[in-house]
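Visitor: Fold the following.
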Amino acid sequence: MTDTPPEFLDVGGNAIAVRRLAGAEPGIVWLGGYRSDMLGTKAETLSQWAADNGRAFLRHDYSGHGESGGAFADGTISKWLGESLAVLRRFGQGRQILVGSSMGAWIALRMVQELRKAGEGERVAGLVLLAPAPDFTVELVEPQLSDAQRRELAENGFFAEPSEYSPEPNIYTAALIEDGRRNQVMGRPIDTHCPVHILQGLADPDVPHSHALKLVSCLPADDVTLSLIPDGDHRLSRPQDLEMLVRAVEAIIVQAG
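Guide: Predicted coordinates:
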């Protein structure tokens, strides 16, 4: 486990915790999932691999996550996207491969769009997306809302549900869901202009593999590899999953040239 303290970058009044390794380009940028932090198994595995291979590596915690400041309940996709762009622009040198897990894949795809809009599209050399959950608030959360949860959103501005991964419940706010609609990426073709490798478990209880297939259909112009893992769950943190993750990153580096 990483034991060096993070650096902090002020973004919108929140201290965003950042860890980075200097090394060769293209660098690797880790984008974690909803309620995950940058010291998880997958991020730590990539950090060790980057250190062993002299590769630049950059990771951060979104506001309200891990070692960063801010309240989780104040977070939205737009807010976490802005923080991720700020970290990349402040600390990322040259071309980068964005590695996004679950919600982090949504952040990665939105980063590509925003960077291209700003004339910085060439910064992204490739994407590796694990159990990708773009548009999850619209596609996976909203359709499953009970009448009681809809009432809670309307009356209280949020609802909570038990988490399989933490003793703390998952909190979904009305602001997160409304902002999610404004950040949808899967309603039209997504032009990343770089190679993409998607890793998806077929035993994922949170993001069905049909969601990954729908995402592939939105990437018609790019070189896309989809690896389906028959017994893979949502975390994809077993030794064999971590090995696949490293291999996918190595393959994207070769493709990126």
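Visitor: can we go C-alpha only for contacts and neighbour counts from here?
Guide: OK.
Visitor: Doesn't Ile16 lie inside a strand?
Guide: Yes. According to DSSP: H, G, I helix; E, B strand; the rest coil, Ile16 belongs to a strand.
Visitor: My guess is it contacts Phe8. True?
Guide: Yes. In this structure, Ile16 is within contact of Phe8 by C-alpha atoms under 8 Å, at 5.2 Å.
Visitor: what helix or strand is the spatially most central residue of the chain on?
Guide: Central residue of the chain (C-alpha atoms, centre = their mean): Gly104, 0.9 Å from the mean position. Using DSSP states H and E, Gly104 sits in helix 103-117.
Visitor: Can you pull out the residues in contact with the next helix or strand after that helix?
Guide: Under the assignment DSSP H and E, the closest C-terminal helix or strand after helix 103-117 is strand 124-130. Contact with strand 124-130 is made by 26, 95-102, 105, 108, 112, 194-200, 236, 248-249, 252-253, 256, as judged by C-alpha atoms under 8 Å, 6 or more residues apart in numbering.
Visitor: one more to line up against the first:
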Amino acid sequence: MPAMPAETEVTHVKVGAEASARNIAMRIFRAELPSNRPALVWLGGYRSDMTGTKALEVERHAHAVGTDCVRFDYSGHGASGGDFKEGTISRWVEESLAVVDHAVAGRMILIGSSMGAWVALRLIEELRARGHGERIAGLVLIAPAPDFTAELIEPNLSPAERASLAERGYFEEPSDYSPEPNVFTRALIEDGRENRVLRGPIATGCPVHILQGMRDPDVPYTHALKLMEHMPADDVVMTLIRDGDHRLSREEDIVKLKQAINAVLAKA
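Guide: Take a look at the predicted model:
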């Protein structure tokens, strides 16, 4: 097998027009030989980028199994343009749709981490509305956080955070993963209400594998169970990792991620 390249080239796709235009950075890996296997598309989490451990391992796995892989950064993240504080679920779904339209010709498996799982579910809704639902061959969701603004943030806002949202349009909280605080804007929260997916049955029309840590301090595993309950018609498998945290980036977690991808590939 040929050696894995050190890093795939960064390319860009422009999304939006005039004041809302932003350049979205992508890394597109192409298999050396033509393959009928679905491409792997990485959808990262809130404030993460395409150079994280799991994203890199997904690309390495695509190389190992002989299929394409697409990684990218949402606006305001990583190498992409745009202001993070202008980010919303609608905006990031629009960018995700532009990336897959640009970079994926055939079928794909969406691999969504945390907020990326929400983006993946909304992306499927948008593709199905176009009549292109068959492009989705499978879903792998890691610590999925659909509707996290309405389900996990809004019910737990302190009086000070509510006041900050009203007065400044955002509030901050310390991050366990960065020296910079997390910033949650009023626009993100209001837009989140318009993008909720846990309001009724979710139909993806494809096999789904969920990986969830039971020691996740950010997204409780009960949230993943709730998501599963909203997918009554889909072929859903959930792997609960008893000592797993939110990142699920340990060596043993990566092994489970690759096993999940292989299981979905086998059904695709």
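Visitor: higher neighbour count, Ile16 and Phe8 of structure 1?
Guide: Taking neighbours as other C-alpha atoms under 10 Å, Ile16 of structure 1 and Phe8 compare with Ile16 leading, 27 against 18.
Visitor: Now do the same for the more buried one: its match in structure 2.
Guide: With TM-score structural alignment as the criterion, Ile16 of structure 1 lines up with Ile24 in structure 2.
Visitor: can you tell me which helix in structure 1 is longest?
Guide: Assignment by DSSP state H gives helix 239-256 as the longest helix of structure 1.
Visitor: rewinding a little: what touches both of Ile16 and Phe8 of structure 1?
Guide: Ser68.
Visitor: just checking, the residue nearest to the centre of structure 1 touches Gly32?
Guide: Yes. With contacts counted by C-alpha under 8 Å, Gly104 of structure 1 reaches Gly32, the gap being 4.9 Å.
Visitor: Alignment lookup: Gly244 of structure 2 to structure 1.
Guide: In structure 1, the residue matched to Gly244 of structure 2 (TM-score structural alignment) is Gly232.
Visitor: element containing its match?
Guide: Here Gly232 of structure 1 is assigned to no helix or strand, by DSSP H and E.
Visitor: Against Arg135 of structure 2, how distant is the alignment partner in structure 2 of Ser146 of structure 1?
Guide: Mapped onto structure 2 by TM-score structural alignment, Ser146 of structure 1 lines up with Ser158. Per C-alpha to C-alpha, to the nearest Å, Ser158 of structure 2 is found 42 Å from Arg135 of structure 2.
Visitor: Can you spell out the matching residue range in structure 2 for stretch 104-114 of structure 1?
Guide: Per TM-score structural alignment, the counterpart of stretch 104-114 of structure 1 in structure 2 is residues 116-126.
Visitor: if we can go back for a sec, with adjacent residues omitted, what lies nearest to the match of Ile16 of structure 1?
Guide: The shortest distance from Ile24 of structure 2 to any residue other than its chain neighbours is 4.7 Å, reached at Ser80 (C-alpha to C-alpha, 6 or more residues apart in numbering).
Visitor: ok, that neighbour touching Ala25?
Guide: Yes. If you go by C-alpha under 8 Å, Ser80 of structure 2 and Ala25 touch, sitting 4.8 Å apart.
Visitor: Please identify every residue contacting each of the two.
Guide: Joint contacts of Ser80 of structure 2 and Ala25 (C-alpha under 8 Å, 6+ apart) are Asp73, Tyr74.
Visitor: Compare the two and say which is more crowded by neighbours.
Guide: Ala25 (24 against 19).
Visitor: What ranges does the stretch 51-200 of structure 1 have for its strands?
Guide: 55-60, 96-101, 124-130, 158-161, 170-173, 196-201 (DSSP state E, counting those that start in this stretch).
Visitor: could I get those as TSV with distance to Gly75 of structure 1?
Guide: Converted to TSV, the strands of the stretch 51-200 of structure 1 look like this (distance: least, C-alpha to C-alpha, whole Å):
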stretch	distance to Gly75 of structure 1
strand 55-60	15
strand 96-101	17
strand 124-130	22
strand 158-161	12
strand 170-173	9
strand 196-201	26
